[in-house]
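# no FASTA, just this:
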């Protein structure tokens, strides 16, 4: 039988001072093994298509890493209990369908009965560098969660592991299409994504789904998705299987070198009526991914008479440091958009991604991430 911290047998010839068979000194010795100060659970949120933002984010300029005090998790600390608590505190639906990966790099989700040590000195979920991953069916929130007014800034010297890729269309026209995450004006078809944005388990299938989401391509469940193939590098003769495991730990993995990216072939754009893009405006934005002034000028173009598509917002965030480019959003608020998918870079952290220009009830106009929008 294991001994709980601070509850081991202590022999002493000193008589009891509290009438309960123990001494003050023994009690102090027992308590000395406990952690001092508050403890937290760190985590990242995903759907099968990739990462989405936490409503309990740790940083003002990085909403993808969440943190919750350990004291908010009731015992026993099983995977099932932790999963339900995370979903409740994040306002996420269908907790019984969610999966927990601890650590994030695990090849398979944890069993519901497995226990997580939320008060240990170290381990999965106990530090920002070793978060657990919660993979849910949908990003849709069931309630608002108010963010603290002041959050610290994430350090700019964070070591980001990128995955580099190229996308080739199903038509095979040979045109050099600009990647939505293009970062090099001399090679616009080369894109890159943070490996932390790829949902676990880390396989060729989850990588393919993440690239498809970022690039506005058809995603799993679409009839044409099965035709897309992911190649380990530009010289590969055979595509990777969706279940092939990819380890993003360390510095060498498929796509780790911009000179030798993975290749997604037979890619088909998502041509749903509410997601058709007008290339002229999207092109203007993507040519200036790091030029805030030019981006703001591009965002101001276009007639508001085209903003006729109604959409519901799925999250609540202020984006104070990203104004006026970004729109402050409130969950369940109805906004109007022209349905044009744009790729914009956040000034506060240089993170790029797809989204829409939207106008709220106050006639305020700004950019909203694609994953925070649900057309109605």
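Ah, there it is. Note that the structure is a prediction, hence the values are computed from the model and not measured.
# all contacts plus neighbour counts: C-alpha atoms, from now on.
Will do.
# quick one: contacts of the strand or helix carrying residue 263?
Here residue 263, judged by DSSP states H and E, is contained in strand 262-267. Residues outside strand 262-267 that contact it (CA atoms under 8 Å, 6 or more residues apart in numbering) are 164-172, 208, 217-218, 225, 227-234, 254-255.
# only whichever of the residues you listed are buried, select them in PyMOL.
Applying 16 or more other CA atoms under 10 Å to the contacts of strand 262-267 leaves a buried subset, and the PyMOL line that selects it is:
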select buried, resi 164+165+166+167+168+169+208+217+218+225+228+229+230+231+232+233+254+255
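# okay, and which of the contacts of strand 262-267 map to helices?
Here DSSP state H is the test, and the contacts of strand 262-267 give residue 208 as lying in helices.
# and the contacts of strand 262-267, which of them are in strands?
Within the contacts of strand 262-267, residues falling in strands by DSSP state E are 164, 165, 166, 167, 168, 169, 229, 230, 231.
# for the fourth one, what are its contacts?
Going by CA under 8 Å, 6+ apart, residue 167 touches 177, 179, 189, 263, 264, 265, 267.
# and for residue 225?
218, 219, 267, 268.
# how much space separates it from residue 342?
Residue 225 sits 22 Å away from residue 342 when distances are taken as CA to CA, to the nearest Å.
# ok, now residue 321?
Taking CA to CA, one finds residue 321 at 20 Å from residue 342.
# ok, second structure coming up, stack it against the first:
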């Protein structure tokens, strides 16, 4: 008898020793069939995910699977590529790149042998899990040529992909400030976007993430940058690897996003003209499915997704399968050293034991991560809210005032009803890294001011020198107040007068009456004199003392010197700028020099008190020079009997309030309001 037949006979004899061989025969066949397994895979081009012709989930059309028996032996990377390309109708498998995992940085060589059969838990082969499938990156041109798949009428019957979605969060900035992200999910924070990590093609590097964001946001690929966080101090290099399947990757938390910056008009290249400007926002009020298949880009009810995968954020002091009792948990290091407690028995009672291979649960139940997270979420919900609140508080308001060299300039976005020269922006609106130049660009954009080179930024009203464009600014956090953290001491933005005149007039704000009132007014008091004696001041506030005037300290542009105060008074009083002088007191013994600094934010500066004003003198006719013919002499006084917001209707008119005193030359003239034309 030939050895092969003898061996076969022995094998049959062994099988017959148990219930006439029936049960053991079925076991052998079952074990042999089990050597074939499913191979899960995802399709990509270099720009992002590619829909499969044979999706296996109703809400994720980019993942599919084949049986290992469909792959022609020997099982190599080349034979697996050919098989997938045939099923997906993709030509040119030699142009595709196969990665054994999402985390791999290099594609497989075509000759690489793959373990595609068997279900060994100790050594699972490539593609054995939906969570970590094989990746096939195909040529974009080949992907576009493949025939469109027939409509799958049974797609509604497919199961749902229930794996917890994980995102990369990022904040979007253009040249000047924050921009509206096309992937924004919070209507109150439109520059914050996110993308599913499974939409990023391998290899997972900064370069591949950049390419994906360029495609999603539809911006030019030139001059784009990724910064590690909103501080903007660490720039990520294109070759840096990103371990997106771990818990320690930039942008993994919503409250600590990465920063993605782009240039609106790159050198010698502009954004594709077919791409429209998306300036209006719509909020989905319900779900919507295209082709009976939910995709990651389809509309979803406008709500904030709840992330329950807390197991990766919480470290327990002992194993979850231990005995009961009250045990301490610990925040991650980034949360500080605070502690909280939870009752292990109560958590275990909420979990269903998972049977082992023998069908028994055992004394210590095995706990699924998902169920553990669900149980823990209710315990530390308050803690999570506290963490998010504390982190988001790193963003703060930056208060600023606008000026030309002659005086204050109205803001397009005032925050007080009685002071239209002060406004504020959020620190998140300023493009990182936070420098004087980036803050200037942001304010210019908000205020419609062109010509950044003609602007000066002062960190405070008390500063004598403007900031260098490269100066780094602490614009986040409230522990050590940075520039602009106070309404009383805002950042100061001085723009060129011609530039200010060219900016478009702000739209009339019908809600301005609803704004709060600014109650921090403080004045410099002065007495006005011409060549001969006291003169009637245009800012007088006491009809029995018309030469006593006052100006709000916040109307004086920096730097706060005698020169800037003089310039402001010349402008307010409408007098010639030559032969003007300031004296410290009415004694007239101490002349203030032009270069002297005046600390207007202190409690000790000349003119602080009404009964101790400074003295401002001017010459009606300087030697060899006459007063400008366009400046009339205002010798008559008018007292306002009502309120009128004329300046809001036409900038060439004055607004007035009841009791205010106006000086006039007595000549009656008639003009038409600009709005009435």
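That came through, no problem. These numbers come from a predicted model, not from an experiment.
# tm score of chain vs chain?
Scored against TM-score structural alignment, normalised by the length of the first structure, the superposed chains reach a TM-score of 0.67; 294 aligned residues with a CA RMSD of 3.5 Å.
# can you put the ones in strands among the contacts of strand 262-267 of the first structure in CSV and add distance to residue 32 of the first structure?
Below are these laid out as CSV (distance: CA to CA, whole Å):
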residue, distance to residue 32 of the first structure
164, 48
165, 51
166, 55
167, 57
168, 60
169, 62
229, 56
230, 54
231, 54
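# tell me the two of those residues that are most distant?
Across these, no pair lies farther apart than 164 and 169, at 17.0 Å, counting by CA to CA.
# on that earlier part again, same check for the contacts of residue 167 of the first structure, but in the second structure.
For those, the contacts that are reproduced in the second structure, applying both residues aligned by TM-score structural alignment, their matches' CA atoms under 8 Å, are 177, 179, 189, 263, 264, 265.
# mark which of those are buried, thanks.
Here, 16+ other CA under 10 Å leaves 179, 189, 263, 264, 265 buried among those.
# ok, the residues you listed vs residue 278 of the first structure, which is closest?
Set against residue 278 of the first structure, the nearest of those by CA to CA is residue 179 (15.4 Å).
# show me what contacts the closest one?
Counted by CA under 8 Å, 6+ apart, residue 179 of the first structure has contacts 166, 167, 188, 189, 190, 191, 215.
# same thing but at 10 Å, please
165-167, 187-192, 214-215, 286, 343 (CA atoms under 10 Å, 6 or more residues apart in numbering).
# against residue 136 of the second structure, how distant is the aligned partner of residue 98 of the first structure in the second structure?
Correspondence of residue 98 of the first structure to the second structure, assessed by TM-score structural alignment: residue 455. From residue 455 of the second structure across to residue 136 of the second structure, the span is 52 Å (CA to CA).
# of these two, who's got more company?
Per other CA atoms under 10 Å, whichever of residue 455 of the second structure and residue 136 has more neighbours is residue 136, with 28 against 21.
# Three-state assignment for that one, please.
Judged by DSSP: H, G, I helix; E, B strand; the rest coil, the three-state class of residue 136 of the second structure is strand.
# wait, isn't it in contact with residue 84?
Yes - using CA atoms under 10 Å, residue 136 of the second structure is in contact with residue 84, at 8.4 Å.
# sorry, back to before: quick one: the strand holding residue 263 of the first structure to the second structure mean distance?
Taking mean CA distance after the TM-score superposition for the first structure, the mean distance separating strand 262-267 of the first structure from the aligned residues in the second structure is 2.1 Å.
# can you name the element that comes right after that strand?
Next along from strand 262-267 of the first structure, by DSSP H and E: helix 279-286.
# what is that following helix packed up against?
Where contact means 3 or more CA pairs under 10 Å, 6 or more residues apart in numbering; DSSP states H and E, helix 279-286 of the first structure is packed against helix 292-299, strand 342-345.
# distance of the closest residue in space to residue 152 of the first structure that isn't next to it in sequence from residue 153 of the first structure?
Once flanking residues are discounted, residue 152 of the first structure sits nearest to residue 59: 5.3 Å by CA to CA, 6 or more residues apart in numbering. Per CA to CA, residue 59 of the first structure is found 5 Å from residue 153 of the first structure.
# can you count the residues close to residue 50 of the first structure?
23.
# nope, residue 631 of the second structure is what I meant
Residue 631 of the second structure has 11 nearby residues by other CA under 10 Å.
# where in the first structure does the helix or strand hosting residue 8 of the second structure align, residue-wise?
Residue 8 of the second structure is part of helix 3-16 when elements are defined by DSSP H and E. Across the first structure, nothing matches helix 3-16 of the second structure (TM-score structural alignment).
# helices of the first structure, start to end?
Going by DSSP H, the first structure shows helices at 24-31, 79-90, 204-215, 279-286, 292-299.
# among the ones you listed, which is the most enclosed?
helix 204-215 (a mean of 23; mean count of other CA atoms under 10 Å).
# residue range for that helix in the second structure?
Using TM-score structural alignment, helix 204-215 of the first structure pairs with 562-573 in the second structure.
# distance from the matching stretch to the first structure after superposition?
Looks like 0.7 Å for stretch 562-573 of the second structure (mean CA distance after the TM-score superposition for the first structure).
# which residues touch that stretch?
By CA under 10 Å, 6+ apart, stretch 562-573 of the second structure touches 405-408, 524, 526, 528, 536-539, 549-551, 553, 555-559, 574-578, 580-582, 592-598, 616-618, 631, 634.
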